[in-house]
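[1] Here is the input, now give the coordinates:
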Amino acid sequence: MARLFITGSSTGLGLMTAALLAEKGHAVVLHARNDERAKAAMAALPAAHAVVEGDVSTIRATMRLAEKANRHGPYDAVIHNVAVGYREPQRIETGDGLPHVFAVNTLAPFILTALIERPKRLVYLSSGLHRNASADLDDITWEKRRWDGTEAYSESKLHDVLLAFAFARYWPDVLSNALEPGWVPTRMGGPAATDDLDQAHRTQAWLAVSDDPAAVGTAGYFYHMQPREVHADARNHPRQDRLIEICERLSGLKLDLR
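    Now for the predicted structure:
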């Protein structure tokens, strides 16, 4: 059986994915933002192997979370599920002076990937909105543009695909893929969402543990366990490299490419 770490797994799709994997006998390590959420997550899923706490909105806190997660590893797979949505009406700054959406949705997955002991598989949650995003990385932290919460979210979900494909290229011994769960009625998606909630968590679990031929490839993008069209610039190697360089500069981390 596999050992897995799932970020943002105290509620929503993360917890649903964890429950599905635990039901199949896998050892699942949950992640919650604080102690209250951690207790609630363990109460909701007593079969979980452990839960680690950590805020991923700041660089230092995300680094501490990676350290805590490593105590329960190594992992067969890490699922980068944590995210904030598209409803932020203004550019909310974190303690590092970065937009909250970028810090949680883009920089945190980079930091955790860089610092958690390298797993066999990486899974990044994106969104169908990524296909409408600008791939221009010149103002990635929204210092020059007028804030647009939907666009900032869409860009961050494109960044997640760029990260997945970059790590697939850098680390050929790791299966690194991305997916969209669909617009589903979770706390983030809202009650008007129209996709099937029962299907939304299955692709990430499948990519994390399945031996199906389609699940053991790398640099794939999926929806409901089927390949799906990806942003035209997602497979652009220079753009992937530039995003990695930006994340390295902002976080102060240098990625190990060995």
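[2] alpha carbons only for contacts and neighbour counts from here, please
    Fine.
[3] tell me the centre residue of the chain?
    residue 80 (2.7 Å; Cα atoms, centre = their mean).
[4] wait, that residue sits on residue 124?
    Yes - Residue 80 is within contact range of residue 124, at 4.9 Å (criterion: Cα atoms under 8 Å).
[5] Counting by contacts, list what the biggest helix by length in the chain packs against.
    In the chain, taking DSSP state H as the definition, the longest helix is helix 149-170. Here helix 149-170 touches helix 100-102, strand 121-125, strand 175-179, helix 237-251, going by 3 or more Cα pairs under 8 Å, 6 or more residues apart in numbering; DSSP states H and E.
[6] From the chain's centroid, how far away is it?
    9 Å (Cα atoms, centre = their mean, to the nearest Å).
[7] for comparison, sequence B:
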Amino acid sequence: MPSVQRPLPSGFGRTTTAEEALAGTDLSGKLAVVTGGYAGIGRETVRVLSGAGASIVVPARNVEKARDALRAMPQVEIHHMDLADPSSIDDFARDFVASGRPLDLLINNAGIMATPLAHNARGYESQFATNHLGHFQLVARLWPSLERSGQARVVVLSSGAHRFSDVDFDDPNYHRRVYDKFMAYGQSKTANALFALGLDIRGEAYGVRAFSVHPGSIATELTRYVPLEDLQAMGFRDENGDVTPHIAALYKTVEQGAATTVWCAASSQLDGLGGVYCEDCDIAQPMPADTTELFGVLPWAMDPERADRLWLLSENLTGIKFLGG
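    Below is the predicted model of the structure:
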């Protein structure tokens, strides 16, 4: 069953770096798959895990860009995969499973943010389809390799933006309601947290534990679809396009942004635990739905009943049933 959603406390904090979070951890002989592992906090995640001895597989939509970004890192393989393309997910996973290797760490890091309204070939809204459904399909297809490990962890990157929106189970793909790109992003991030919860409930008996992560606010390529005027309207940029002092004080470095991911992936502090939403290298504080604070996790992102509804919805939308489906 999922662990209680409350801080340990871990002794770490918002300024902890990924190297500090993993200090002294030997990952020799471990194998990790990191989506989006060639840019931003994904690249830093790969660098630190590799430095601790892990072998890494990075599925990449842009293989040449990934090769350039990861060229200097040891024990890193790059293979093509596009989370927006179900057939490419199947191709990548089929080849990985056929290799017979156990998968110890699966880090669902890739994502898109605040994109214009678009639907994929199956009619699914692009942020929900990429950030959640693509990763749901990837976990399902890689399940034999995760189970083979016997002590695997799955880390799903959520966000503090989960507070923007619950999952709209009646219209998740914006076929009827008016599209709001930030609400759609928030819905996908709530889905990420609920997926980790649902996966942990189902996977614990097989030795697979799952965690969701809020990495913090980091200046990365994730905001490439957000126009400057939108960032200014939200107070993220001033009239000159510069980051405002208030927002700058909230930002983390890339090294700090990857810390909670690697902590959830490999820290012995989380042995025997799972199903929790984490931030600042600790289990996050549960917060009431009407909170105005920018930390912690809201009730709709840690609700087992919603996690079950999302699991069923995801099975129906992808046509993939696993773990008792």
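[8] quick one on the thing from earlier: determine which stretch of the helices and strands packed on helix 149-170 of the first structure is the most buried.
    Of all these, strand 175-179 has the most neighbours on average by mean count of other Cα atoms under 10 Å, namely a mean of 29.
[9] From residue 6 of the first structure, how far off is the residue opposite residue 44 of the second structure in the first structure once aligned?
    Mapped onto the first structure by TM-score structural alignment, residue 44 of the second structure lines up with residue 16. Separation of residue 16 of the first structure from residue 6 of the first structure (Cα to Cα, to the nearest Å): 11 Å.
[10] Would you mind telling me which of the two has more residues around it?
    residue 6 (25 against 20; other Cα atoms under 10 Å).
[11] can you pull out the helices in the stretch 1-150 of the first structure?
    With DSSP state H, counting those that start in this stretch as the criterion, the stretch 1-150 of the first structure has helices at 12-23, 35-44, 59-70, 100-102, 108-115, 149-170.
[12] corresponding residue for residue 69 of the second structure in the first structure?
    In the first structure, residue 69 of the second structure lands on residue 41 (TM-score structural alignment).
[13] Now its match. Nearest residue, chain neighbours left out?
    Ranked by Cα to Cα, 6 or more residues apart in numbering and with sequence neighbours excluded, the top spatial neighbour of residue 41 of the first structure is residue 10, at 4.7 Å.
[14] Map residue 135 of the first structure onto the second structure.
    Per TM-score structural alignment, residue 135 of the first structure is aligned with residue 167.
[15] okay, now the closest residue to its match other than its chain neighbours: neighbour count?
    Take residue 167 of the second structure and drop its neighbours on the chain: the residue closest to it by Cα to Cα, 6+ apart is residue 187, 5.0 Å away. When neighbours are defined as other Cα under 10 Å, residue 187 of the second structure has 25 of them.
[16] Contact partners for residue 187 of the second structure?
    Taking Cα atoms under 8 Å, 6 or more residues apart in numbering, we find residue 187 of the second structure in contact with 128, 162, 164, 165, 166, 167, 168.
[17] Pull out the buried members of those.
    128, 162, 165, 166, 167 (16 or more other Cα atoms under 10 Å).
[18] For those, could you give me a markdown table that also reports distance to residue 63 of the second structure?
    Supplementary listing: those in a markdown table, determined by distance: Cα to Cα, whole Å:
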| residue | distance to residue 63 of the second structure |
| --- | --- |
| 128 | 23 |
| 162 | 30 |
| 165 | 33 |
| 166 | 34 |
| 167 | 32 |
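[19] For residue 40 of the first structure, give me its contacts.
    Going by Cα under 8 Å, 6+ apart, residue 40 of the first structure touches residue 10.
[20] The residue nearest to the centre of the first structure corresponds to which position in the second structure?
    Match for residue 80 of the first structure (TM-score structural alignment): residue 108.
[21] My guess is that match contacts residue 37. True?
    No - in this structure, residue 108 of the second structure is not within contact of residue 37 by Cα under 8 Å, at 9.3 Å.
[22] Residue 250 of the first structure corresponds to which position in the second structure?
    By TM-score structural alignment, residue 250 of the first structure lines up with residue 317.
[23] With adjacent residues omitted, what lies nearest to residue 19 of the first structure?
    Spatial nearest neighbour of residue 19 of the first structure, excluding adjacent residues (Cα to Cα, 6+ apart): residue 45 at 6.6 Å.
[24] Any idea how many residues pack against that neighbour?
    Residue 45 of the first structure: 20 neighbours (other Cα under 10 Å).
[25] Same question for residue 160 of the first structure.
    Neighbourhood size, residue 160 of the first structure [other Cα under 10 Å]: 28.
[26] quick one: contacts for it?
    105, 106, 109, 124, 125, 126, 178.
[27] sorry, back to before: if I look at the match of residue 80 of the first structure, how far off is residue 233 of the second structure?
    30 Å.
[28] With residue 100 of the second structure instead?
    Relative to residue 233 of the second structure, residue 100 of the second structure is positioned 51 Å away (Cα to Cα).
[29] quick one: which of the contacts of residue 187 of the second structure is nearest residue 297 of the second structure?
    Distances from residue 297 of the second structure to those, taken as Cα to Cα, are shortest for residue 162 (8.1 Å).
[30] So for stretch 122-141 of the second structure, what gets flagged as buried?
    124-141.
[31] same question, stretch 77-87 of the second structure
    By 16+ other Cα under 10 Å, the buried positions in stretch 77-87 of the second structure come out as 78, 79, 80, 81, 82, 83, 84, 86.
[32] Let me see the contact set for the counterpart of the fourth one in the first structure.
    Okay, so that is residue 81 of the second structure. In the first structure, the residue paired with residue 81 of the second structure is residue 54, using TM-score structural alignment. The neighbourhood of residue 54 of the first structure, defined by Cα under 8 Å, 6+ apart, consists of 31, 32, 33, 34, 61, 62, 64, 65.
[33] Most neighbours among the residues you listed, please name it.
    Sorting the contacts of residue 54 of the first structure by how many neighbours each has (other Cα under 10 Å) puts residue 31 first, at 28 neighbours.
[34] now residue 111 of the second structure: how far from residue 41 of the second structure?
    Distance, residue 111 of the second structure to residue 41 of the second structure, using Cα to Cα: 12 Å.
[35] between the two, which one's more packed in?
    Shown here are residue 111 of the second structure and residue 41; by other Cα under 10 Å, residue 41 has more neighbours (27 against 22).
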